[in-house]
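**Student:** what follows is a predicted structure for the sequence shown.
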Amino acid sequence: MKKTGVKTPIPSFKTNLTTIKTACNKPSSNDEEQINCLINPSCFFCIMKEPDSSTKKSKITNYIKKLPFLDDYHELILVVSGIWNMAMTNKADENQELPCLGIFECMSFLIHKGIKDGPWIQKNQNIYIPYYAAHIIGSYTINDVDHARKSVDSGVIPPLMELLSGKISWVEQRVAVRALGHLASYDETFQDLLPYEEEIVKLCMHLASTCLEEVFEMFIAVKDKRKRLKYMCDLLTRGNGGFEEENLKAGEWASQIQCWCLHLLCCFAMKKRSLDLICTQEFLKQLSEMWGGLSNNSSPSGVGLIRILCYTKEGRESIAKSRNVLDHLCNLTRSSDNWQYMAIDCLLLLLSDPDTRHKVVEVAAFLIDLVELRSLGGRSNLGERIASSLILDFKQTKTETIKNSKVQKVLEELWNSKVLRRKKEQRLTNEKAEEKRVIVNLIKQQGNQRFCMGDIKDALLNYTKALDLCPLRFRNERLVLFSNRSQCNLLLKDPDSAISDATRALCLSNPPNSHAKSLWRRSQAYDMKGLAKESLMDCIMFITCGFFKSSNGRREHTRIPYYALTMINKQMHSTWLFRKVQSKSTHSDEDEDDNIKNMEKS
């Protein structure tokens, strides 16, 4: 990406009511009419209100043709921004004639002019034009295949490609990748992108990997507001934001750039195209770290593309070789992240492939913590599917394919509990089961007493004994026992076991991931392991489940404890979208200072 050639801030446009009234040559009866004249130069928006349909179309067509050549730069920016506002506020449906009357050709021409004509783009407000033009294309083509087809026929792809390549700045890249993503979403227009396939895929891979660093260095890290490009500030906050508001919006836009790049890559991956480019080990490693932050909670980010790749042979083989991706998937399966089910899907697909199963079974063995999960993400009997995948051909091949003794022990435990123990308990009468429940509760009480006395190890043994005895059908009792044992492991500084037990408890809760104590315990365990994102998600869910309750259809909340707020603040700081980039920048500055000092000494 390149920094725009604009060297000096462009002054904000200040309208002059008297000038506009004179230009329109219309008397205004009140202030509202004056404002209408003010924001609708040359009466363009009066044309839009023309009652006669044929006259209206003729006037709009003629106006759009002359729009790129207007000498009045104030009129140009106001009309383009006005059309953008119409498209963004869903008025596109009310003005279907614009896409059919040349608006796409006009916007394409304006983007091209802004890229090629340096003196023109630096005049008045013209620097805003390419951004608005690309945004208009994207806003008219979202969820409308007919408009998408019309835009492609009007030649929008080449100028959008130039913006995507960074011919102006990251601000224009954001709207270009958005518009191209809409075109790639339709079968009717996807084919038109194929001549640019390699360029698009490479640009999106690079942009997704570097956009955070670019936005940080070119905007966030610029502490002197006078040195920030003013048009960027105006676009981010409409000129009304302070330093913090601009930074927050810049972070949101950087996250959107990354998510929309991934969406474009998903469009190609779903059609099994360019997999050789996407499935490189370097990019897969970066992909597993692409979260997008909380500002884009509707986008699955990196794991969405990873799952699509797992549906292909080439994708599975590449992912099975990446320990970074496998570890990421493992952590995601044992979290309260919205995309937990996607990570589970990925591991199940890898386990179902004979060529990748033996490569991933060591990592995927952690799925044993989820075998009592009933439903998640619209999937029923998910725990049964997980168990079946893990113990697939276990008895026949365990000595050949499972060399890790710990993994073999885990799978043997699963075989004993899901196969042997289940068969045994099917013959257990209700009377015998209730007798066991009484004994289990007694052992649990003993464990609670040991715990209160500070004898954590003995308490852990009691809870383990109770779990071994407790019938699988008593889910609530087993939930409490796993959660209590998780707390013991936490106090014994064994975060891995604490995470495992807390996850098992959360799988037994109804709905899944709703047991507040287990969420808090797993959040602490993840914090001990330095996994800030997983800790943050569990802590947020802990607060939601534990301190926000419904009463008579109304949402009520109690005071959130200080320790939870402290954890939230800590992990929000650690998972800040630009944290890694900032750390890298700080280390670079420190290394540079050290080099200067060494040179001075020598």
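**Tutor:** Nice, thanks for sending it over.
**Student:** only C-alpha atoms from now on, for both contacts and neighbour counts.
**Tutor:** OK.
**Student:** quick one, longest helix in the chain?
**Tutor:** helix 243-270 (DSSP state H).
**Student:** what comes up buried for that helix?
**Tutor:** By 16 or more other Cα atoms under 10 Å, the buried positions in helix 243-270 come out as 246-247, 249-269.
**Student:** and Ile596, how far from Lys59?
**Tutor:** For Ile596, the distance to Lys59 equals 66 Å [Cα to Cα, to the nearest Å].
**Student:** and if you look at Ser574?
**Tutor:** Distance, Ser574 to Lys59, by Cα to Cα: 56 Å.
**Student:** still on that earlier bit, helices or strands next to the helix or strand following the longest helix of the chain in the packing?
**Tutor:** The helix or strand immediately downstream of helix 243-270 is helix 275-278, counting by DSSP states H and E. Packing partners of helix 275-278 (3 or more Cα pairs under 8 Å, 6 or more residues apart in numbering; DSSP states H and E): helix 197-215, helix 313-320.
**Student:** here's the one I want to compare it with:
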Amino acid sequence: MDHFSCCTTNKMARTHVVIGFRPCCFFCVMEEKDPCVRKACLELALRDMHMTRDDTELALTLSFIWRFAMADPENPELPSLGVFECMTRLIKKGLEDVEWVMTGQNVYVPYYAVHIIGSYTMKKPEFAVKAVESGVIAPLLELMRGKMSWVEQRVVVRALGHLASYERTFEAVAAYEDEVVRLAMEIATTCVDVVYEEFVSVQEREGTVRYHSELLTRGLGGLEMEDRKAEEWASQLQCWSLHLLNCFAYKERSISLICNKTFLKDLSQMWGGLVNHTSPAGIGLIRILCYSRKGRGHVSGSREIILSLCNLSQSSDDWQYMGIDCLLLLLKDQETRYKVLETSLFYLLDLVELKALNDRQNLGDRITRVLLMDYNIKKGCVYTPKTQKALKELWRVKVERRKRERKLMSDNQENLTETSVLVSLIKQQANQLLCVGDIEGAIKCYNEAISLCPLKLRRKRMILYSDRGECNLLLGLVDAAISDCTRALCLSEPVNSHGKSLWTRSRAYDIKGLSRESLMDCIMFVNGRCFRGKIPYYATQMISKQMEATWLFEEARASRVLPQMILKEKNHFTGLSTITEEPGKKKDGRMMQRKKPDHPLDFD
């Protein structure tokens, strides 16, 4: 008899459940139509679940409850009947009884129990309060300390992050503030290396923990699928740890601890990757830190973070606006302005013609105001000559030239047409010079055309900047090419949509070794062009190359392989037996699909 019929075919069985006997099967209880019987059965099942002797049935039951919770996380039925108390008892049993947890399928119990807590608390603060009152925090902390493995830590930081995000339950988590923050920082910093070392790099998969493999793919798919899921889960573990830190930074708690110089340096490289693009990862925490005075002081002192923010502000990454926001917050604070101005100025100058980005209107004007906010007062006396010259040019173009052009065009609209024709003629001359190989001559013509082209003619200016950017790249002027293409992309409609500029900048970023930025531009280039189902070879090559370079485990792989290569070469001269170099993990050159989960911080 199957699960769904064994308890429903016999009315006597239902009666026994009501008067106190244990139900035959949890799955059957979930199929019960009588609300009174269903409630009594569920309450009894949850109360006694930790005494279940069949480890396979227990693991299947928890897996079913988790799926039920994920499908409808706001359903109050199980939370009201004691699901949090049940999960707390199961986690404690797994932590205290080593022999029990290592028996059969019981090893899955702590993982699913924590996952159920996290699923029911991700949307409803009322459920979070119930979870805290049920005593979930203490056993969750035990698992966060590494009592079992990184697999359990992944769902623990997710659950604690939900509990810490609500006003009513934050203090319950903050009671362990110092330890929680330190553990979250440690996990965020080391989790990628741990997953690579303990799972991905193991050549014989028999050497990995079996239940990890089964959890990753539900027993379906081969080694390639397992590695993909391991990359996704490692990224989630890192991002959820950062989200937990966000909850404390948002309340300006543990700022000094979080702003450890070593951690800030690592934080600037935590971006989530294509497998976890819905989480802002490191930039999300940096942005929260920039909202507090103390946080800005620490962030402004990290050169790695400032450079990362500058590169992000010019990229076509989904979180570009966050990079810009962070820089503007630092520049508006007089205590940090002059620490970051020299570095950020020339990146932000390329963005002053931005109109809208992620629903932020007139962003270019906002950037201009921040850059020039004390220019008239101090007349550049605190600036270096280079900075003073750049701000003076910004004032001339964005303030004086705009006023002059508005007056000119309002007096005579024919001037706009005449100027547009003149610019087109100069552009044609530049194109002819480019055709005969006179790149420098072409750049001079583009310079003249840009200086004459009215600010109102945004599309024409976009093309001029894009063409000049290509010329600069041909001459090997990589930074100038990036600057011109960025200006062109700011003028495109919508922002970051001009194909030629994206491809030119992607190549320029590749030359500079900025693999992440190059990858994002190339993906935007491919997605925005109509290639009739066939992506050009040059684009697939670029994507494949940058995906190799930005692979989440690339740094961990390199740090493992390099010592082996050095020892191998050393042994070559000493006559000792060589250590076999670990072959690099083969990653296909596919374009990663940007799949969006229902909740920005919730995955399988």
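**Tutor:** Everything's here; your move. Fair warning: this is a prediction, and the values are worked out from it, not measured in the lab.
**Student:** just the TM-score for the two chains, thanks.
**Tutor:** Remark: TM-score between the superposed chains equals 0.89 [TM-score structural alignment, normalised by the length of structure 1]; 561 aligned residues with a Cα RMSD of 2.1 Å.
**Student:** hmm, back to that, Ile596 and Lys59 of structure 1: who's more crowded?
**Tutor:** Using other Cα atoms under 10 Å as the criterion, Ile596 of structure 1 and Lys59 rank with Lys59 on top: 16 against 12.
**Student:** in which helix or strand does the more buried one reside?
**Tutor:** Using DSSP H and E, Lys59 of structure 1 maps to helix 53-66.
**Student:** need the counterpart of Lys202 of structure 1 in structure 2.
**Tutor:** Pairing criterion TM-score structural alignment: the partner of Lys202 of structure 1 within structure 2 is identified as Arg182.
**Student:** residue contacts, that match?
**Tutor:** The contact partners of Arg182 of structure 2, by Cα atoms under 8 Å, 6 or more residues apart in numbering, come to Leu257.
**Student:** quick one: it from Val200 of structure 2, how far?
**Tutor:** The gap separating Arg182 of structure 2 from Val200 of structure 2 is 26 Å, by Cα to Cα.
**Student:** what's the counterpart of Cys330 of structure 1 in structure 2?
**Tutor:** Looks like Cys330 of structure 1 aligns to Cys310 there (TM-score structural alignment).
**Student:** thinking again about what came up before, give me the mean deviation of the longest helix of structure 1 from structure 2.
**Tutor:** Averaged over the aligned pairs, helix 243-270 of structure 1 sits 0.6 Å from structure 2 after superposition, using mean Cα distance after the TM-score superposition for structure 1.
**Student:** in terms of secondary structure, what does that helix contact?
**Tutor:** Using 3+ Cα pairs under 8 Å, 6+ apart, helix 243-270 of structure 1 sits against helix 170-184, helix 197-215, helix 230-237, helix 301-310.
**Student:** point out the most buried one among the ones you listed.
**Tutor:** Greatest average neighbour count among these goes to helix 170-184 (a mean of 27), per mean count of other Cα atoms under 10 Å.
**Student:** how close does the very next helix or strand once past it sit to structure 2?
**Tutor:** Once the chain leaves helix 170-184 of structure 1, the next helix or strand it forms, by DSSP H and E, is helix 187-193. Its aligned residues in structure 2 lie a mean 1.0 Å from helix 187-193 of structure 1 after superposition (mean Cα distance after the TM-score superposition for structure 1).
**Student:** state the span of structure 2 onto which helix 187-193 of structure 1 is aligned.
**Tutor:** Under the alignment (TM-score structural alignment), helix 187-193 of structure 1 falls on residues 167-173 in structure 2.
**Student:** likewise stretch 449-469 of structure 1?
**Tutor:** Going by TM-score structural alignment: stretch 449-469 of structure 1 matches residues 432-452.
**Student:** so where do the helices sit in the stretch 401-550 of structure 1?
**Tutor:** Using DSSP state H, counting those that start in this stretch, the helices of the stretch 401-550 of structure 1 run over 405-415, 421-426, 430-452, 456-469, 475-491, 495-508, 516-528, 532-547.
**Student:** mind checking which of the ones you listed is nearest His147 of structure 1?
**Tutor:** Taking Cα to Cα, helix 532-547 is the member of these nearest to His147 of structure 1, at 39.4 Å.
**Student:** how far off centre is the closest one?
**Tutor:** Distance, stretch centre to chain centre, for helix 532-547 of structure 1: 18 Å (Cα atoms, centre = their mean, to the nearest Å).
**Student:** give me the secondary structure label for Leu392 of structure 1.
**Tutor:** For Leu392 of structure 1, the assignment made with DSSP: H, G, I helix; E, B strand; the rest coil gives coil.
**Student:** okay, now it: neighbour count?
**Tutor:** Quick note: Leu392 of structure 1 (other Cα under 10 Å) scores 14 neighbours.
**Student:** that one -> structure 2?
**Tutor:** In structure 2, the residue matched to Leu392 of structure 1 (TM-score structural alignment) is Met373.
**Student:** that match and Gln361 of structure 2, how far apart?
**Tutor:** 19 Å.
**Student:** with adjacent residues omitted, what lies nearest to Ser308 of structure 2?
**Tutor:** Ser268 (6.1 Å; Cα to Cα, 6 or more residues apart in numbering).
**Student:** residue in structure 1 matching that neighbour?
**Tutor:** Structural alignment (TM-score structural alignment) places Ser268 of structure 2 against Ser288 in structure 1.
**Student:** and the helix or strand harbouring Ile568 of structure 1, which stretch of structure 2?
**Tutor:** Assigned by DSSP H and E, Ile568 of structure 1 belongs to helix 562-574. Mapping helix 562-574 of structure 1 onto structure 2 (TM-score structural alignment) gives residues 537-549.
**Student:** sorry, back to before: correct me, but the match of Cys330 of structure 1 touches Gly323?
**Tutor:** Yes - between Cys310 of structure 2 and Gly323 there is a contact at 6.9 Å, judged by Cα atoms under 8 Å.
**Student:** mind checking what Ser108 of structure 1 lines up with in structure 2?
**Tutor:** The alignment partner of Ser108 of structure 1 in structure 2, by TM-score structural alignment, is Thr88.
**Student:** just give me the match in structure 2 for Ile344 of structure 1.
**Tutor:** By TM-score structural alignment, Ile344 of structure 1 lines up with Ile324.
**Student:** and the closest residue in space to that match that isn't next to it in sequence, how many residues sit next to it?
**Tutor:** Counting by Cα to Cα, 6+ apart, Ile324 of structure 2 lies nearest to Ser313, which is 5.1 Å off, once chain neighbours are set aside. Counted with other Cα under 10 Å, the neighbours of Ser313 of structure 2 add up to 25.
**Student:** now Met51 of structure 2
**Tutor:** Neighbour tally, Met51 of structure 2, other Cα under 10 Å: 12.
**Student:** trace it over to structure 1, please.
**Tutor:** Met51 of structure 2 maps onto Phe69 in structure 1, with residues paired by TM-score structural alignment.
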